[in-house]
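1. below: sequence and its predicted model.
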Amino acid sequence: MNSPAPLRQPCPPGVCICRHRELLDDPHGDRRILRLTRHEEKRLLERLENLQSLDDLEHLQRRMYEQLGIRLRVAPSHNEVRSMRGIAIQLADQPGLCRKTRRTIPAAIRRALESRPEIAYRLLDANDLLRDA
């Protein structure tokens, strides 16, 4: 017999904005994000920090949505891109996604882009770097 998948422990009340309890109480809510336990979060962050290519990043974006419901957008910002900080990494608002996780996922991706700048260059090329020239 299969045991239910472990669920993430809720953050202490008043510390986070994740609305974990709301998600558990809503029978029609998307509970996939609750499968992101602390251990699984560490594995995800490690995987994001060790990206090998833009295809790898895009694959992880798809898998994060399929498995956890996390919508992640990585694209050049509207202003000039002079450094890795000019690349916008945004997570869509989602009940159950911890505030800490909202900060650590973009930070892990930035570290990957800084260690492998060719991924950032491919990202810029994929988003038409010279569109206004």
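-> Thanks, I have the structure now.

2. drop to CA atoms for contacts and neighbour counts, all remaining ones
-> Noted.

3. what number of residues lie near the residue nearest to residue 10 when sequence neighbours are not counted?
-> Leaving aside its chain neighbours, residue 10 sits nearest to residue 20 (6.0 Å; criterion: Cα to Cα, 6 or more residues apart in numbering). Using other Cα atoms under 10 Å, residue 20 has 21 neighbouring residues.

4. ok, residue 20 to residue 58 distance?
-> Distance, residue 20 to residue 58, using Cα to Cα, to the nearest Å: 27 Å.

5. ok, and for stretch 73-91, which residues are buried?
-> In terms of neighbour count (16 or more other Cα atoms under 10 Å), stretch 73-91 has its buried residues at 74, 75, 76, 84, 87, 88, 89, 91.

6. take this one as well and set it beside the first:
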Amino acid sequence: MPEALPFPIRKECPPGACECGRDELLEQWDGAPDATDIRILRLTREQEKALIERIENIASFEELGHIEQRMQEQLGIRLTITPSANGVRTVMGLQIRLVEQPGLCRKTRENVPAAVRRCFNKNPDIVYALLNARDLLGAE
């Protein structure tokens, strides 16, 4: 890399263990630094652990929204939580995922939704508030 990155980035995953496209993203950034969003690479393994812990300790629907917004602003990643069309009887009835993007590690794509699910299991009131916000008369 001819130009140094403006912040420390996540280390490479072992070859064949991940298909995140980290190297391709860095090559794009080398070619056009102003046109390439590399914020996702700021999420190091240590920071990911802290994020997972913070997500697991969410206590309210508003706090969940705040963390979603901060993840979007700081890392450029979007968390989507979608209730099943057939109704939600348990937390497993929610589709929780991170939107695919270059540089997003496979483990992160698995760990963040799992942490949200654990948070929902601890605090079912958040799930109720989420479902109320997405009802027929709700915004989404």
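-> All right, it came through fine. All values derive from a computational prediction rather than experimental measurement.

7. verify the stated contact: the residue nearest to residue 10 of the first structure with residue 96.
-> Yes. Between residue 20 of the first structure and residue 96 there is a contact under Cα atoms under 8 Å: 4.6 Å.

8. for the first structure, which segments count as helices?
-> 20-25, 38-49, 54-68, 99-115, 117-126 (DSSP state H).

9. including distance to residue 3 of the first structure, could these go into TSV?
-> Output for the helices of the first structure, formatted as TSV (distance: least, Cα to Cα, whole Å):
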stretch	distance to residue 3 of the first structure
helix 20-25	18
helix 38-49	17
helix 54-68	18
helix 99-115	26
helix 117-126	40
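
10. those helices: which one's closest to residue 32 of the first structure?
-> Nearest to residue 32 of the first structure among the helices of the first structure is helix 54-68; the distance by Cα to Cα comes to 4.6 Å.

11. which position in the second structure aligns with residue 49 of the first structure?
-> Taking TM-score structural alignment, residue 49 of the first structure has residue 56 as its aligned residue in the second structure.

12. so who does residue 67 of the first structure touch?
-> Counting by Cα atoms under 8 Å, 6 or more residues apart in numbering, residue 67 of the first structure touches 32, 33.

13. ditto for residue 7 of the second structure
-> residue 42.

14. kindly report the same for the one 4 residues further on.
-> Counting by Cα under 8 Å, 6+ apart, residue 11 of the second structure makes contact with residue 44.
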